[in-house]
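Novice: Structure, please.
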Amino acid sequence: MTASEEFRVDLHVKVLTDRVVERAIAAGLDAIVYAPHFTRLPEIRARAERYSSDELLVIPAREVFTGSWRERKHVLAIGLADRVPDFISLEAAMAEFERQDAAVLAPHPEFLNVSLTESDLRHYRDTVDAVEIYNPKHLPSHNRRAREIAKLFEYPPFTSSYAHLPGTVGVSYTAFDADLGIDSADDLVTALREGAARRVIYDTGFTRWKTTARELGHLCWENSWEKVDRLFLQGIEATHPHHIAYDGKFDDVSVY
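Specialist: A predicted model of the protein is given here:
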């Protein structure tokens, strides 16, 4: 199938700059889903709109960190209408996603202590719309396990670059049939929620291993100094449920 017959989307990137957009277009992508850490939805939307163009659709999303720092379970929600904070219970986050009719994706299942488990995915089979079966941060054993889980519960698959670094964008992506007519965030949400057929494409050569090494190096930094900086030096997170932006709506389901 040629590029013109597909809608190619990197379903999860953390960074958004001119270089990211250039990289995505050069990789033949039609869209990227932008879901940075600890950033409220209005800011994500504004930045996504700024970088969207006729060449590349940038779709805003939130990867919500449910649970505490020790037992985080990341869930990717596309198509949110209202703000959802981090550090609330998994049950509360899933209920809010359902209320808003968002597309709910499970990134990097069972990866370290930051992911939905097999048990979680069994429990939320009617809420989660797709499971990531390939992630550049994963080692081969992690990707095999992700494929096993998706197959076990018959989840539609997806992949993404999960790019925390600009050079990672586009190394893996999900391709939908162009006949679906995906032209907007709403169209993508519909395709995901309805389980539309798709192809999962990723690089398995030298570039893949180089990408894995760089992204794992970034992960080590992210979970060392950056975590200390966020926990002890910056004060309350912008996406903390007790932040004034949430008007106390999530105080009763906050884990802190």
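Novice: hey, let's count contacts and neighbours off CA atoms from now on
Specialist: Will do.
Novice: show me where this structure has strands.
Specialist: 6-13, 31-34, 57-66, 73-78, 103-106, 130-134, 157-159, 172-177, 198-202 (DSSP state E).
Novice: Just the buried residues of the longest helix seen in the chain, please?
Specialist: When the chain is parsed with DSSP state H, its longest helix is helix 206-222. Within helix 206-222, the residues scored as buried using 16 or more other CA atoms under 10 Å are 208, 211-216.
Novice: Assess the claim that Leu121 and Val128 are in contact.
Specialist: Yes. With contact defined as CA atoms under 8 Å, Leu121 counts as touching Val128 (7.4 Å).
Novice: Pick out whichever of these two has more residues nearby.
Specialist: The neighbour count for Leu121 versus Val128, taken as other CA atoms under 10 Å, is higher for Val128 (26 against 19).
Novice: quick one, what contacts that one?
Specialist: 103-106, 121 (CA atoms under 8 Å, 6 or more residues apart in numbering).
Novice: now the other sequence, so there's something to compare against:
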Amino acid sequence: MIEGESFRVDLHVKVLDERVVERAKARGLDALVYAPHFTRLPDVHREADRFSDDDLLVVPAREVFTGDWRTRKHVLALGLDEPVPDFIPLDDAMAELDRQGAAVLVPHPEFLNVSLSASDLAAHRDRIDAVETYNPKHWPHHNERARKLSSEYGLPAFTSSYAHRRMSIGEAWTEFDRSLATEDDLVAALRDGATRRVVRRSGWRHELRCAAEFAHLGWENSYEKIDRLFLSGMEPTHPDHIAYEDRFDGVY
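Specialist: Below is the predicted model:
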């Protein structure tokens, strides 16, 4: 990692391959945080290690889906040492993330039915390290609401491309005022509330890419959901999966 006076990180992406890495570098990013849906932590680590190099740090993370499909709420965790399953209650998930000393971020707060609410932020503010105040899938009023929540609860802000599509990489990023060389450095910066800027692109190309990301929600919440619920069997991140060795028995 090239040392510098700042560090630009896209704090939440769902896609990762050679083209994603090329685009991230072309857009001047220093790091990506890779948190694919329903993928176990060792697999996320493996892919992150595979695509990290001296010019781009890829940090493994988990966007934990707490609750069931109807009441699910997303929490983004960096710095995990042990796997945490999806579908466990929010309180149990937050306690486990706290036990592991993870950096806990709130993506897209109060967005549709998949996000932490204001009351959730109030209940868990001591365990939350940052709130996403700009997300390309948001409409303007969602971003305004997110900024108010960050301010109201005194929680630092962050942003990301939330890229489910390669072309969205680098549309928004968080820029820290210090150089960060490792995953541990980034986790510490988030947990310490390090000074940062929320930065996004603008113009018609940005708006088109935002619209494409929002349209992707239709696929996520139609065919993909049906496939996962009825066709694919148990998720690899389900708490009853053998990979969790009965650690979460009685929680789900």
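Novice: about what we covered before: now the strands of the first structure in TSV, please, with extra columns for distance to Ile44 of the first structure.
Specialist: Shown next, in TSV, are those (distance: least, CA to CA, whole Å):
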stretch	distance to Ile44 of the first structure
strand 6-13	12
strand 31-34	7
strand 57-66	6
strand 73-78	12
strand 103-106	17
strand 130-134	22
strand 157-159	21
strand 172-177	21
strand 198-202	26
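Novice: Out of these, which is closest to Phe232 of the first structure?
Specialist: Nearest to Phe232 of the first structure among the strands of the first structure is strand 57-66; the distance by CA to CA comes to 18.0 Å.
Novice: Surely Val131 of the first structure is in contact with Pro157, unless I've mixed up the numbering?
Specialist: Yes. At 5.1 Å, Val131 of the first structure counts as touching Pro157 under the criterion of CA under 8 Å.
Novice: Show me whatever sits in contact with both of these two.
Specialist: In contact with both Val131 of the first structure and Pro157: Ala150, using CA under 8 Å, 6+ apart.
Novice: Now do the contacts for the residue mapped onto Gln234 of the first structure from the second structure.
Specialist: If you follow Gln234 of the first structure across to the second structure using TM-score structural alignment, you land on Ser232. Listed by CA under 8 Å, 6+ apart, the contact set of Ser232 of the second structure is empty.
Novice: Give me the distance between Ser232 of the second structure and Arg145 of the second structure.
Specialist: Distance, Ser232 of the second structure to Arg145 of the second structure, using CA to CA, to the nearest Å: 36 Å.
Novice: quick one on the thing from earlier: among the strands of the first structure, which comes closest to Ala95 of the first structure?
Specialist: strand 103-106 (11.0 Å).
Novice: and that closest one, what other elements does it pack with?
Specialist: strand 73-78, strand 130-134, helix 185-193 (3 or more CA pairs under 8 Å, 6 or more residues apart in numbering; DSSP states H and E).
Novice: Need the ones you listed in JSON lines (columns: mean neighbour count and distance to Ser4 of the first structure).
Specialist: As requested, those are exported to JSON lines (neighbours: other CA atoms under 10 Å; distance: least, CA to CA, whole Å):
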{"stretch": "strand 73-78", "mean neighbour count": "24", "distance to Ser4 of the first structure": "24"}
{"stretch": "strand 130-134", "mean neighbour count": "25", "distance to Ser4 of the first structure": "24"}
{"stretch": "helix 185-193", "mean neighbour count": "19", "distance to Ser4 of the first structure": "17"}
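Novice: Reformat these as TSV; add distance to Asp86 of the first structure.
Specialist: Listed next are those as TSV, based on distance: least, CA to CA, whole Å:
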stretch	distance to Asp86 of the first structure
strand 73-78	9
strand 130-134	20
helix 185-193	21
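Novice: Ala35 of the first structure is nearest to which of these?
Specialist: Using CA to CA, these put strand 73-78 closest to Ala35 of the first structure, at 8.0 Å.
Novice: what's the angle between the closest one and strand 6-13?
Specialist: Strand 73-78 of the first structure runs at 140 degrees relative to strand 6-13, counting by axes from the mean of the first three to the mean of the last three CA atoms, to 10 degrees.
Novice: mean shift between strand 73-78 of the first structure and the second structure?
Specialist: Aligned to the second structure and superposed, strand 73-78 of the first structure gives a mean residue distance of 0.2 Å (mean CA distance after the TM-score superposition for the first structure).
Novice: Map Ala188 of the second structure across to the first structure for me.
Specialist: By TM-score structural alignment, Ala188 of the second structure lines up with Thr190 in the first structure.
Novice: Spell out which residues sit in contact with its match, please.
Specialist: Thr190 of the first structure neighbours (CA under 8 Å, 6+ apart): Ala103.
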